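Asks: what shape does this take:
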Amino acid sequence: MVTVPFNTPTLIGNEIAYIREAIRRGQLSGDGHFTARCQKLIEDLTGARKALLTHSCTAALEMAAILCDLGPGDEVVMPSFTFVSTANAVVLRGATPVFVDIDPATLNIDPARVADAMTPRTRAVFAVHYAGFPADMDALRDAAAPHNALLVEDAAQALGSFYKGRPAGSLGDMAAFSFHETKNIISGEGGALTLMRPDLIERAEIIREKGTDRSKFFRGQVDKYSWVDLGSSFLPGELISSYMCAQLESAEVINTRRRAVYGHYMDAFADLAQTGRIALPRQSNAVTGNGHMFYLLMRDLADRTAFIDHMRAAEIITPFHYVPLHSAPAGRRFGRTHGGMDVTDRISDTLVRLPVFFDLGAGIERVIDAAQGYFRANP
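Replies: Predicted coordinates for the structure are as follows:
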């Protein structure tokens, strides 16, 4: 029996042709032809004033932390229920992540908890759009504004999602995206930082170019470039960008198919959710997801562990998500928690993800049949 993976990378259209074209053009380092095309496509998809391609979402988050002017004594409020890169970007600047609980319905950061965690030391709020569904950005803006705190979208999973009709990537001061092979739009590795504030754009370019004004030099604005600020090597190469460009051109096709997979799962498990055996994703009418992820919430850790084992025996991969940062060794060392984390802890023990990828095809019926078999045996 062939294993149904959790995810597999997919060729949609022009990926190989564009890689060949990048080689023919003779520039494989960053900021070439395909980097420029990708940035324009991302700006069009997000409505951002500027998009800057990076080698990962981690790099984009680290750039965002520098743009927030974080330093020792500063704090950034964020969910504990997120990937480690969200917090690492803050810790690398010497600042403190302040972990707050998530909303039990959306699994996104709880704006009421954020408002309660704000202090004179708060420099930013990092809002994670979990499972591709945007957080309640208006409420988060209301919490951040009285403290002049920047609002950063960790939109790693959310390209092509919307909040009140506005695209992810245009909802805060800046946003970080991922094009890792587990995401909707992929390039193996890869990321982007989008910016909504014009006053941040020039410095973002400098940070991305190792702290130099190299971008201004190539535009003919200075006669030579030099080291002018903090920075690092955040650019991807043109092979990454060429693959990504083909994927971005097919973004709507990809997201449409993934939304269909999500909808199929929702229909298949609706009866089990109505009986209370499991819980399914819930979102408000204010958001439109991109079909990035589908998950089930099980009764408890033992139930989830048994489900994963059952699915593995059927050669179907169903991982969990995440180990909370507040309880991780580095989270306890570098961060602090504000308020209780009951929802985060419970979700971390009970959430299991089902396979979602472009070429899943008929494999979705295998996943559903195997899952239904578990629930029949364990009502």
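
Asks: rest of the way, CA atoms for contacts and neighbours
Replies: Will do.

Asks: buried residues in stretch 87-98?
Replies: Going by neighbour count (16 or more other Cα atoms under 10 Å), the buried part of stretch 87-98 is 87, 88, 89, 90, 91, 92, 93, 94, 95, 96, 97, 98.

Asks: which residues does that stretch contact?
Replies: By Cα atoms under 8 Å, 6 or more residues apart in numbering, the surrounding residues in contact with stretch 87-98 are 58, 61-62, 65-66, 70-78, 117, 334-338.

Asks: straight-line length of it, end to end?
Replies: This stretch, stretch 87-98, spans 9 Å end to end (Cα to Cα, to the nearest Å).

Asks: and stretch 142-154, by the same measure?
Replies: Terminal residues of stretch 142-154 are spaced 18 Å apart (Cα to Cα).

Asks: how close does residue 44 get to residue 248?
Replies: Per Cα to Cα, residue 44 is found 10 Å from residue 248.

Asks: pretty sure residue 261 contacts residue 356?
Replies: Yes. Proximity of residue 261 to residue 356 meets the contact threshold set by Cα atoms under 8 Å, at 6.8 Å.

Asks: let's see this one next to it:
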Amino acid sequence: MDKISFNKPFLTGKETHYMYQAVYSMKLSGNGMFTKKCQKFFEDKYGFKKCIMTTSCTDALEMAAILCDVKPGDEVIVPSYTFVSSALAFVRQGARIIFADSYEHNPNIDADKIEALITDKTKVIVPVHYAGVACDMDKIMEIANRHNLYVVEDAAQAIDSCYKGKPLGGIGHFGCFSFHETKNVTAGGEGGLLCINDERFIRRAEIIWEKGTNRAEFFRGEVNKYGWVDTGSSFLPSEINSAFLWAQLESMEVIQARRKAIWNQYYDGLRDLAAKGFFILPDMPDYATNNGHMFYLVCRNLDERTKLISYLKEQGIGAVFHYLSLHLSDYYRGHHVGEIPVLPNCDRYADCLVRLPMFYELKEDEAQYVISSIHEFYK
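Replies: You can find the predicted model right below:
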């Protein structure tokens, strides 16, 4: 069997056609026809109040940090087992990051441990929906509302996932999505989306998005000229990126169905080994839905994880580990004041979690080969 890569971006066949349209529309700089179509897709399909395309999920998070008015000395609670952008977006505003542990049975932030981390300096909670599986948003929102805190959902991996029927990214004050090439749908390699779920922030979000100007209002004919009115940056992506994404969004139901089928094949093929205690399969709380973004195993220790990845590589299978705990990073150690927190569950996922190949074009027999190879390893 040919080598099975970890990821392969899926092309519907319409991407270059729409990109051609964007080029010859002579509106390349963004906020044109395809930008508007993508934004409206998310607003209509998921009921998000206002959606703004960004160049990445990192940019969406940075916009959210500005909109939350995070200032030097403010504290932001973030899970340690996440991508660096979840924290860095707030560090850039001068915030002090307070890292939280994951659940023992789930890489998501442990909602029961959040309140103990809150001080009079806390301003934002950042739940990260790992693998597209929802955090316990009722608990998180109740804590945030009681302490008058903002909630920024890092939904980078969570497109088309729900919490108790509510679309992720639409529960907190803000939701941030990624269209990187490793995600279920992509905007040509990079891209993101900011969802503004609190109407108080909609006007300012557009201004920050347009480099601190009220240009979006000018283009809509709401003002007769535009100028510099606030902070901001070049968060708006090229129209070509949105054209690429639009082709993907048109086929999202098909893409999602295939990814979920692969996920279910892995789960059914590996649960006998999990029942014997060789590893732990992904945890799916009853309040969460599965969007087929990622399939992972949690091995018993680091040595076993290392040997499994090496073995699968020998079989031509691209399996990888994922995040390292951010609270143990060189940057955090060098800038943090006080004791480094002890977060054993985050560290266990950093040492023991392995991701299996997951992409639209992964064939049924290829997924079975991955399953059989894991069975062979554990013999």
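
Asks: quick one on the thing from earlier: neighbour count: residue 44 and residue 248 of structure 1, which is higher?
Replies: Taking neighbours as other Cα atoms under 10 Å, residue 44 of structure 1 and residue 248 compare with residue 248 leading, 24 against 14.

Asks: residues contacting that one?
Replies: By Cα under 8 Å, 6+ apart, residue 248 of structure 1 lies in contact with 38, 41, 42, 185.

Asks: element containing it, please.
Replies: According to DSSP states H and E, residue 248 of structure 1 maps onto helix 238-249.

Asks: quick one: average offset of that helix versus structure 2, please.
Replies: Helix 238-249 of structure 1: mean distance to aligned residues in structure 2 after superposition is 0.8 Å, counting by mean Cα distance after the TM-score superposition for structure 1.

Asks: which residue numbers in structure 2 go with that helix?
Replies: The counterpart of helix 238-249 of structure 1 in structure 2, using TM-score structural alignment, spans residues 239-250.

Asks: now the matching stretch: how far from the chain's centre is it?
Replies: Distance of stretch 239-250 of structure 2 from the chain centroid (Cα atoms, centre = their mean, to the nearest Å) equals 18 Å.

Asks: sorry, back to before: from the contacts of stretch 87-98 of structure 1, list just the buried residues.
Replies: The neighbour count (16+ other Cα under 10 Å) marks 58, 61-62, 65-66, 70-71, 74-78, 117, 334-338 as buried among those.

Asks: helices of the stretch 251-379 of structure 1, residue ranges please.
Replies: Here the stretch 251-379 of structure 1 has its helices, by DSSP state H, counting those that start in this stretch, at 251-275, 301-313, 329-334, 342-350, 363-377.

Asks: tabulate those helices (TSV), appending distance to residue 21 of structure 1.
Replies: Converted to TSV, the helices of the stretch 251-379 of structure 1 look like this (distance: least, Cα to Cα, whole Å):
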stretch	distance to residue 21 of structure 1
helix 251-275	21
helix 301-313	41
helix 329-334	44
helix 342-350	44
helix 363-377	34
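
Asks: out of those, deepest packed?
Replies: Mean neighbours per residue, mean count of other Cα atoms under 10 Å, is largest over the helices of the stretch 251-379 of structure 1 for helix 342-350, with a mean of 20.

Asks: and that one, how far from structure 2 on average?
Replies: Using mean Cα distance after the TM-score superposition for structure 1, the mean distance for helix 342-350 of structure 1 is 0.7 Å.

Asks: what range in structure 2 does that helix sit on?
Replies: Aligned by TM-score structural alignment, helix 342-350 of structure 1 falls on residues 344-352 of structure 2.

Asks: picking that back up, highest neighbour count among the contacts of residue 248 of structure 1?
Replies: Using other Cα under 10 Å as the neighbour test, these are led by residue 185, with 30 neighbours.

Asks: now it: which helix or strand?
Replies: Element membership for residue 185 of structure 1, per DSSP H and E: none, as it lies in no helix or strand.

Asks: that one is in contact with residue 244, isn't it?
Replies: Yes. Counting by Cα under 8 Å, residue 244 is a contact partner of residue 185 of structure 1 at 7.3 Å.

Asks: anything in contact with each of the two?
Replies: residue 179.

Asks: burial count for the closest residue to residue 172 of structure 1 other than its chain neighbours?
Replies: Leaving aside its sequence neighbours, residue 172 of structure 1 sits nearest to residue 151 (Cα to Cα, 6 or more residues apart in numbering; 5.1 Å). Residue 151 of structure 1: 25 surrounding residues under other Cα under 10 Å.

Asks: ok, residue 151 of structure 1 to residue 123 of structure 1 distance?
Replies: Counting by Cα to Cα, the gap from residue 151 of structure 1 to residue 123 of structure 1 is 9 Å.

Asks: do residue 349 of structure 1 as well
Replies: As for residue 349 of structure 1, its distance to residue 123 of structure 1 is 31 Å (criterion: Cα to Cα).

Asks: aligned to residue 133 of structure 2, what sits in structure 1?
Replies: The alignment partner of residue 133 of structure 2 in structure 1, by TM-score structural alignment, is residue 133.

Asks: now do the same contact list for that match.
Replies: Counting by Cα under 8 Å, 6+ apart, residue 133 of structure 1 makes contact with 106, 158, 161, 162, 283, 287, 288, 289, 290.

Asks: can you map out the strands along the stretch 101-250 of structure 1?
Replies: Along the stretch 101-250 of structure 1, counting by DSSP state E, counting those that start in this stretch, strands occupy 122-128, 150-154, 162-163, 166-167, 174-178, 191-195.

Asks: dump the ones you listed to a markdown table, plus distance to residue 110 of structure 1.
Replies: Output for the strands of the stretch 101-250 of structure 1, formatted as a markdown table (distance: least, Cα to Cα, whole Å):
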| stretch | distance to residue 110 of structure 1 |
| --- | --- |
| strand 122-128 | 10 |
| strand 150-154 | 14 |
| strand 162-163 | 16 |
| strand 166-167 | 20 |
| strand 174-178 | 19 |
| strand 191-195 | 23 |
